[in-house]
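sequence and predicted structure are below.
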Amino acid sequence: MDNLLRRTILGAAALAASAALAGCAVGRPGPPPKQPEEPVTPQRYTYGDDPSQFAELYLPAGEMRPGVVVIIHGGYWRSGYGLDLGQPLAQDLASRGYACWNLEYRRAGNGGGWPETFADVHAGIDLLATAAGDHGLDLTVTTALGHSAGGHLAVWAAGRSTLPDGAPGAGTPTVQLTGVVSQSGVLNLADAHDQGLGDGAVLNLLGVDPAEDPVRYRLADPMTAIPLAVPVLALHGEDDSTVPLSQSDSYATTAVAAGANAELIMIPGDHFAMITPGTEAWTRVVQAVDRLMLA
C-alpha cells in the first residue's frame, strides 16, 4: 500500500467513524449503551521506552458491557502504518458500550520485526491487566480484533501459552485472550511468503527465508499453533484484492479439521471496508465481535 492509498484509507475511515457514532448497536442483544455526545478521549498506557510501545484505552461514556476488545492494526507489519488505523474502530465500539484496548507495537522499519514485534504484542496485551485494575474492567471475556497483519498477530497471540520456552511471547499470559475476530488476516505465513504478499512483507518481518530458519517460521505462523483453545472467526472481504481468501480459508479449514472452533465468514466489501465504520462490512465485523463478547 502506497502513501496515497494510506491517506485514502484514513480519510474514509475518519469520515465513516464520525457518521457511525450516531448509529445503534448491532448483532446479538446486549445492554443498550448510552451514546456519547463527544468522541471518547483515550487514556495512554506504556509498556516500554520505545515511542511505539503503548496502548490506548477507550472507555464507554455510558453503560459498559462486560469484557474488553483488543484492537491490533495491520499494515503488513511495516512502520508506515500505526494504531491510527484502529482508532475509528475503537471509537465506534466504545459508543456501543465496549471497553477497547487499541495496541501499538514496533514494526519493521522502526525497531520491530523478529522478535521485537512479537514481544511487543505479548507485553502490550498483558499490560491490559494494569488498566483493568485501574478501572475495574472485566477480563473474563477478552476478544482480539485484528485486521490484515493485525489478524495474524491476534491469532498468534491467542496461542502464546503453547509456545516453547525461549520463544517471544512464551509463558503463561497475564491476560488470556478468549477469542479472535480476524479481518482478512494474514494467517498462513509460509504461503504468504511464497506468494510474496505485500511486496515481500513476511520476509521483511522475519528477516529470513523459511529454509534459512524454519523454527522462526514455526514460532511465528498461526498455522503451526493449530488447534487453538479459543474460537477464531476468520472474516474475509468478498472483494479483497490485498490479502487473498486462501489466507483465511486455509487457516479455518485446517483448524476445523484439527477439532478447533474456527469459522470462515465472507463479508461484503474490499480489504478496507471492514475497518471503515458505517459500511456493511463493519456492521458484520461488529456482529462477529458481539458473537464472541456476548456469548
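Thanks, I have it.

all contacts plus neighbour counts: C-alpha atoms, from now on.
Fine.

same for the longest helix that the chain contains, what does it pack against?
Looking across the chain with DSSP state H, the single longest helix is helix 3-20. With contacts taken as 3 or more C-alpha pairs under 8 Å, 6 or more residues apart in numbering; DSSP states H and E, helix 3-20 sits against helix 87-95.

quick one: the helix it packs on to chain centroid distance?
Centroid displacement of helix 87-95 relative to its chain, using C-alpha atoms, centre = their mean, to the nearest Å, is 14 Å.

before we go on, here's another structure to hold up against the first:
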Amino acid sequence: MPDDAAVARDAAEQDSAFAHPAVRPDATAAYGEHADQVVDFYAPRGAADRAAPLVVVLHGGAWRAPYDRAHVSPFADFLSRRGFAVASVEYRRGASGGLVPVQGGPVPAEGGVGSAEGGPGSAQGGLGSAEGGPGSAQGGLGSAEGGPGSAQGGAGPVAGRWPDTLDDVAAALDALPGLVRTALPAADPHRIVLTGHSAGGHLALWAAARHVLPESSPWHRERPAPLRGVVALAPIGDLRVADELGVCSGAVRQFLGVTGPGGDAGDADALFEERRAHADPAVLLPTGIATTVVQGRTDIVVPQAVSEAYADAAAKAGEVVGLTLLEDVGHFPLIDPAADACAVVAEEIAQLAF
C-alpha cells in the first residue's frame, strides 16, 4: 500500500493536471452514431511549410464512463502548440452504475456521465466543466474521496464495455484517414503517432497490435496500422500483472466483462484468459511498430511494474520497446501541460513523428 506521503503527492499531481480548463477543439467529426463515437481535432499552431505530423490521443480513466476526453483536452492543445496536428478519440466506456455479470457485457446507465443525455464530452453536453468534472478532486480517479479507482470506492462504475470499447477504438482508427482529410487538412496522414495515457495507453498499444490478433478476431487487421510509432504513457500494458496488482480497483476484470455478483470463479478465470488473448498488449507481440513507454517511477495508480512487465514481454517476443522512466514523477504529470514530464512526452512523440 502507498504511504501517506505518496498518496498526498499523487493527489497534488492529479489536482494540477485537472486544474486546466477544458479546451474546445477546432473541429469534431463522428465515426459512428453513438454520442461517444466522435473525434476532436486540434489544428497545429504556428506557420508551417508542410503538413504537420498527426498525434492520435486516447484518453485514460480506467475505461470508466465518468472520464471522457475533456480531461485530456489541455494535453491535446499542448501538443498542437508544439506543432502537431491532434486527433483526440472518444469511445464508449463503462456504465455509470452496477457490475458486469460474468457472462455478459455491462448495461449502459440511463443518463450517465458521458452519455447521450448531456454528460461531459457528449454530443449535447460539450466539454466537461471545471467544477467537479472528470477526474476532479471530488471523487476523481485514484483520489481519496471514494471515486472510481479509489481505495474507498468499492467496485464503482463498471470499467469498459465488452466488446464496445474495443469496437470503437478500432472503428475510429479505421475511419481516421477519411475524417482527417475533411476535418484537419493540415495533418499529414503519413506521419501518425499513437499515444494514450493509462487505460488509453492500453488502448494505444492494443490498436497498434491488431494485425497480431487471431484472424478470427473481429478486430484483426491484415497489415500493421500505418503508424510512425506508439508512445504509451503509464499504460495498463500487461493485463495479467495489472489485475494481480489490483490496478484501479479491479478495472481490468471489469473491462474484460468477467466480474460481478454470482457466477463461478473458475468460469470467470477461464473467460478472463479467453478475452485477454484478444485484448492484452503483452500477449499481442511482436508488433514491428516502434514503441516507447513513458512511466513515472512514483506512479501509484499504474505502478512501474506494469510497464516493466510489458517491456519484458516484448523482449521475450524479440522486440525492443523503449522504456523511459522519470524520477519523482507520478501518474498525472505525463498529461499535465504545467509539468516538465509533459514536455518529455512531447519530445518522445517528436522523435517518432519528425
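Happy to help now that I have it. Predicted, not measured: the structure shown is a model, and the values here were computed from it.

hang on, the earlier thing: quick one: the longest helix of the first structure to helix 87-95, angle?
With axes from the mean of the first three to the mean of the last three C-alpha atoms, to 10 degrees applied, the angle from helix 3-20 of the first structure to helix 87-95 works out at 20 degrees.

can you tell me what sits against the very next helix or strand once past helix 3-20 of the first structure?
Downstream of helix 3-20 of the first structure, the next assigned helix or strand under DSSP states H and E is strand 43-46. For strand 43-46 of the first structure, the surrounding residues in contact (C-alpha atoms under 8 Å, 6 or more residues apart in numbering) are 53-58, 127, 131.

what's the match for residue 230 of the second structure in the first structure?
Aligned counterpart of residue 230 of the second structure in the first structure: residue 180 (TM-score structural alignment).

and what of residue 248 of the second structure?
Aligned partner of residue 248 of the second structure by TM-score structural alignment: residue 198.

what about that match, how many neighbours?
Neighbours of residue 198 of the first structure under the rule other C-alpha atoms under 10 Å: 18.

check the one 4 residues further on too.
As a burial measure, the neighbour count of residue 202 of the first structure was computed by other C-alpha under 10 Å and equals 27.

so it touches residue 193, yeah?
Yes: using C-alpha atoms under 8 Å, residue 202 of the first structure is in contact with residue 193, at 5.4 Å.

tell me the SS of the match of residue 230 of the second structure?
Assigned by DSSP: H, G, I helix; E, B strand; the rest coil, the conformation of residue 180 of the first structure is strand.

what of residue 194 of the first structure?
Residue 194 of the first structure - assigned by three-state DSSP - is helix.

gap between it and residue 215 of the first structure?
Applying C-alpha to C-alpha, to the nearest Å, the value for residue 194 of the first structure to residue 215 of the first structure is 17 Å.

cool, and residue 286 of the first structure?
Residue 286 of the first structure sits 36 Å away from residue 215 of the first structure when distances are taken as C-alpha to C-alpha.

compare the two and say which is more crowded by neighbours.
residue 286 (23 against 12).

residue in the second structure matching that one?
Checking TM-score structural alignment: residue 286 of the first structure goes with residue 346.

what's the answer for residue 141 of the first structure, then?
So, by TM-score structural alignment, residue 141 of the first structure is matched to residue 191.

same check on residue 94 of the first structure?
Match for residue 94 of the first structure (TM-score structural alignment): residue 80.

how many other residues sit next to the closest residue to residue 72 of the second structure other than its chain neighbours?
For residue 72 of the second structure, ignoring the flanking residues on the chain, the nearest one in space by C-alpha to C-alpha, 6 or more residues apart in numbering is residue 59 at 6.3 Å. Neighbours of residue 59 of the second structure under the rule other C-alpha under 10 Å: 30.

any chance of the contacts of strand 43-46 of the first structure in CSV, plus secondary structure, neighbour count and distance to residue 189 of the first structure?
Output for these, formatted as CSV (DSSP: H, G, I helix; E, B strand; the rest coil; neighbours: other C-alpha atoms under 10 Å; distance: C-alpha to C-alpha, whole Å):
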residue, secondary structure, neighbour count, distance to residue 189 of the first structure
53, coil, 19, 24
54, strand, 23, 26
55, strand, 26, 26
56, strand, 23, 28
57, strand, 25, 30
58, strand, 25, 31
127, coil, 19, 27
131, helix, 17, 32
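
sec struct for the residue nearest the centre of the first structure, please.
Nearest to the mean C-alpha position of the first structure, counting by C-alpha atoms, centre = their mean, stands residue 146 at 1.7 Å. When classified by three-state DSSP, residue 146 of the first structure comes out as strand.

tell me who's in contact with the nearest residue to it once chain neighbours are set aside.
What sits nearest to residue 146 of the first structure in space, not counting adjacent residues and going by C-alpha to C-alpha, 6+ apart, is residue 72, at 4.7 Å. By C-alpha under 8 Å, 6+ apart, the contact set of residue 72 of the first structure is 83, 86, 102-104, 144-147, 150-151, 153-154.

and with 10 Å instead?
55, 82-83, 85-86, 101-105, 121, 125, 144-154, 182 (C-alpha atoms under 10 Å, 6 or more residues apart in numbering).

repeat that for residue 217 of the second structure.
So residue 217 of the second structure contacts 210-211, 277-278 (C-alpha under 10 Å, 6+ apart).

can you tell me what it aligns to in the first structure?
So residue 217 of the second structure corresponds to residue 167, using TM-score structural alignment.

that match in helix, strand or coil?
coil.

pull out the buried positions in stretch 239-257 of the first structure.
Judged by neighbour count (16 or more other C-alpha atoms under 10 Å), stretch 239-257 of the first structure contains these buried residues: 239-240, 243-249, 251-252, 255.

I meant stretch 274-292 of the second structure, not that one.
For stretch 274-292 of the second structure, a neighbour-count test (16+ other C-alpha under 10 Å) marks 275-287, 289-292 as buried.

so which bit of the first structure is it matched to?
Going by TM-score structural alignment: stretch 274-292 of the second structure matches residues 215-233.
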